[in-house]
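1. next input, structure requested:
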Amino acid sequence: MNNEPSPNDAAQVRPLVVVHTQYEAEGVLSLTLADPHRAPLPAWEPGAHVDVILPSGLIRSYSLCGSLQDRHTYRIAVLLTPDSRGGSAEVHRVGTVGQQLDVRGPRNHFPLVPAADYRFIAGGIGITPLLPMLRRLSHTPGSPRWSLLYGGRSLRSMAFRDELAALPGGEVTLWPQDINGLPDPSRLLAATTATTAVYCCGPEGLLQEVRACAMRRLPPGALHTETFGAPTKTDTTVTGASSEEFEVELRRSGVTLRVPAGRSLLDVVREVVPEVPYSCGEGMCGTCETKVLEGTADHRDLLLSEAERQAGNTMMICVSRSATPRLTLDL
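-> Model (predicted):
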């Protein structure tokens, strides 16, 4: 049975209400959201996230980390980060029972693929998209065994430890840095085979180390990653508004625009379609994903797989551009 939301589900904005809050660890607040009329919510698969539209107008993406079987609530968890752009602080400030929050989604660019065995690596709040994957594997008869390396600043900062400890069928290694130092992903990847799937979510530094290990040990396509931090300055994948000028047709709007070399496609599009959704502006969250009708996208995001890029059906317009002189979008 396919539980993925339809395109209409992913685009629809729903007013949900906070029905429960809980501190899962030091600085980590979980919010449980429900329809105010207790209507069922769209089903989702492990790895999915939703966009939360905060009262200030900020839009932030958070992984769903609750129960897949509970069709009436969504659970997210938010780390309060002092160097954020304000989203986490606002969630912690307004995240009280009874608060209404507009939510869009779910959507999933980090799905759990079939594999003979699994290795999971989480850094800090990066445990949130992995938790439903571990729960799915633990409670599905005949599922392969799995192992998790979960690193954090300290045990106090590592959320959902009790839930992880209760999961059968796998091995959980907690790695508090104040005791053990930085985690060594190569230890977890040492016993992988050609049929192992490796999932990693965490800060960019951890992802870079895991990618380096994967290049030496894993076949192409075995590593699946998701980041919650901005790419480093040396990362050349996301280059924003550079490169050549091109033309974009917005088919539904009936207009054609020029996108100069010095401006992003998103900025130009929003002059005509100001309601087009976006959040991170860095090609990480998928909020601005747009259907491509004609032309070839120059993909610069951190979400789409190589197969999805080759298919060319969608693009993240906050950072990606056009590889052809003209691009037609479903806007």
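2. can we go C-alpha only for contacts and neighbour counts from here?
-> Will do.
3. give the contact list for Cys213.
-> Pro185, Ser186, Leu189 (C-alpha atoms under 8 Å, 6 or more residues apart in numbering).
4. quick check, it in a strand?
-> No - with DSSP: H, G, I helix; E, B strand; the rest coil as the criterion, Cys213 is helix rather than part of a strand.
5. roughly how far apart are it and Leu223?
-> Using C-alpha to C-alpha, to the nearest Å, we find Cys213 at a distance of 10 Å from Leu223.
6. circling back: now, the contacts of Cys213 that are in helices?
-> Pro185, Ser186, Leu189 (DSSP state H).
7. thinking again about what came up before, closest to Ile125 out of the contacts of Cys213?
-> Pro185 (17.0 Å; C-alpha to C-alpha).
8. surely the closest one touches Ile121?
-> Yes - here Pro185 lies in contact with Ile121, judged by C-alpha atoms under 8 Å, at a distance of 7.5 Å.
9. give the residues shared as contacts by the two.
-> Contacts common to Pro185 and Ile121, judged by C-alpha under 8 Å, 6+ apart, are Leu149.
10. Leu112: what secondary structure?
-> Quick answer, by three-state DSSP: Leu112 is coil.
11. alongside the first, I'd like the structure of this one:
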Amino acid sequence: MIEVQVVSRKTEAQGICSYELARLDESPLPAFSAGSHIDVHLPDGLIRQYSLCNHPDERHRYLIGVLRDPASRGGSQHLHEQINTGDRLHISEPRNLFPLVHEARRSLLFAGGIGITPILCMAERLAHSNADFELHYCARSSDRAAFVERIRQSAFADRVFVHFDEQPETLMNAAQVLANPQPDVHLYVCGPAGFMQHVLDSARTKGWAEDRLHREYFAAAAIDSSHDGSFSVKVASSGQIIEIPADKTVVAVLESHGIDIPMSCEQGVCGTCLTNVLEGIPDHRDMFLTEEEQACNNQFTPCCSRSKSPLLVLDI
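-> Alright, predicted model coming up:
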């Protein structure tokens, strides 16, 4: 855990604020790579993940951008309403689940709305290393697009294409951008689930290989849980069998039995709670594992995923 202070808070766009964080003694923060995020521990006990969007060479500060989500589970609402310049927070060291492939000949970056935060950091890194890339930034309107002025003033501004829904002439033609895939070109996308699915589906239609498609979700898609049933999990280390009711998550029930699994996002986005499965068939509901990894059925996210079989044997 690292204690930091909010050095500055700035409104970047409608509903989006940035928070500049630094150590109280101004000593260097842990190094990070493009695509990294930190866990922010809020005073009410919530833990939320936010991508770092400043240049990766900066060690004196971290910069995060936070969209106030109307469907907030408390994290973004708390930051927007209660966290101001001078306040102190506890954060984790950076983790990277969305890294750049530095061997790529060319990189295509796609950001939708607040998804610009990790993508902007990637653009900073790629520009710094003189790598070949282009960035497509899509938003509903100009007043909802954060960091636009920073991008316009950047050294890579000529490689950025901004697309606003309110300006039909600027709309992105994903099929055209993603035509003629090459084996040494990689795609990175972050933003709302529908936007990401459109970009990824367009790439697949054009023949892009899955190992060239990289993504990071900020929130899981809504799932109809009205038909969920109960099932059991077996703790491999003790042989204990625990019933999971239809209205409880695996991680919550295990915690009530004294079995603590590290957890952060509670939505199957961050992968913190990823647990090995020794027997049974998980009902995957996460956005962290790829389709190929889910098909192996040898791990799952107990914060949100369930079971298709009556019993799951977990490697805990």
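12. out of the ones in helices among the contacts of Cys213 of structure 1, who's nearest Arg161 of structure 1?
-> Pro185 (19.4 Å).
13. what about the strands in the stretch 101-250 of structure 2?
-> Ranges of strands within the stretch 101-250 of structure 2 are 106-112, 132-139, 160-164, 185-190, 213-216, 231-235, 241-244, based on DSSP state E, counting those that start in this stretch.
14. next, format these as a markdown table and append distance to Gly75 of structure 2.
-> Formatted as a markdown table, these follow (distance: least, C-alpha to C-alpha, whole Å):
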| stretch | distance to Gly75 of structure 2 |
| --- | --- |
| strand 106-112 | 20 |
| strand 132-139 | 22 |
| strand 160-164 | 27 |
| strand 185-190 | 19 |
| strand 213-216 | 18 |
| strand 231-235 | 30 |
| strand 241-244 | 27 |
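15. and Thr272 of structure 2, which of the ones you listed is closest to it?
-> Going by C-alpha to C-alpha, the one of these nearest Thr272 of structure 2 is strand 213-216, 14.1 Å.
16. what range in structure 1 matches that closest one?
-> The aligned range for strand 213-216 of structure 2 in structure 1 is 223-226, by TM-score structural alignment.
17. contact partners of that stretch?
-> Phe110, Ala197, Val198, Tyr199, Cys200, Cys201, Gly202, Leu207, Arg211, Ala214, Leu303.
18. scan the ones in helices among the contacts of Cys213 of structure 1 and report the most crowded one.
-> Pro185 (21 neighbours; other C-alpha atoms under 10 Å).
19. ok, now which ones touch it?
-> Counted by C-alpha under 8 Å, 6+ apart, Pro185 of structure 1 has contacts Ile121, Leu149, Glu209, Val210, Cys213.
20. and if we set it to 7 Å?
-> Pro185 of structure 1 is in contact with Val210, counting by C-alpha atoms under 7 Å, 6 or more residues apart in numbering.
21. roughly how far apart are the counterpart of it in structure 2 and Ile116 of structure 2?
-> Superposed on structure 2 with TM-score structural alignment, Pro185 of structure 1 falls opposite Ala174. When distance is defined by C-alpha to C-alpha, Ala174 of structure 2 is 17 Å away from Ile116 of structure 2.
22. Leu167 of structure 1 -> structure 2?
-> Per TM-score structural alignment, Leu167 of structure 1 is aligned with Ala155.
23. tell me the spacing between that match and His128 of structure 2.
-> From Ala155 of structure 2 to His128 of structure 2 the distance is 9 Å (C-alpha to C-alpha).
24. so which bit of structure 2 is stretch 146-155 of structure 1 matched to?
-> By TM-score structural alignment, stretch 146-155 of structure 1 lines up with residues 133-142 in structure 2.
25. residues of that stretch that come out buried?
-> Phe133, Glu134, Leu135, His136, Tyr137, Cys138, Ala139, Ser142 (16 or more other C-alpha atoms under 10 Å).
26. most widely separated two among the residues you listed?
-> Phe133 and Ser142 (23.1 Å).
27. just list the residues touching the aligned partner of Thr195 of structure 1 in structure 2, thanks.
-> Following TM-score structural alignment, the counterpart assigned to Thr195 of structure 1 within structure 2 is Asp184. For Asp184 of structure 2, the contacting residues are Ala104, Arg105, Arg106, by C-alpha under 7 Å, 6+ apart.
28. for the stretch 151-300 of structure 2, which segments count as helices?
-> For the stretch 151-300 of structure 2, helices defined by DSSP state H, counting those that start in this stretch occupy the ranges 174-177, 193-205, 250-256, 291-296.
29. need those in a markdown table with distance to His227 of structure 2, can you?
-> Output for these, formatted as a markdown table (distance: least, C-alpha to C-alpha, whole Å):
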| stretch | distance to His227 of structure 2 |
| --- | --- |
| helix 174-177 | 36 |
| helix 193-205 | 23 |
| helix 250-256 | 16 |
| helix 291-296 | 21 |
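30. out of these, flag the one nearest Ile281 of structure 2.
-> helix 291-296 (9.3 Å).
31. centre of the chain to the closest one, how far?
-> 19 Å (C-alpha atoms, centre = their mean, to the nearest Å).
32. and stretch 270-280 of structure 1, by the same measure?
-> 20 Å.
33. gap between the two ends of that stretch?
-> 15 Å.
34. what's near enough to touch the alignment partner in structure 2 of Ala212 of structure 1?
-> When structure 2 is aligned by TM-score structural alignment, Ala212 of structure 1 is paired with Asp201. Going by C-alpha under 7 Å, 6+ apart, Asp201 of structure 2 touches no other residue.
35. look up how far Leu213 of structure 2 lies from Asp201 of structure 2.
-> Applying C-alpha to C-alpha to Asp201 of structure 2 and Leu213 of structure 2 gives a distance of 10 Å.
36. what of Phe32 of structure 2?
-> Distance from Phe32 of structure 2 to Leu213 of structure 2, by C-alpha to C-alpha: 22 Å.
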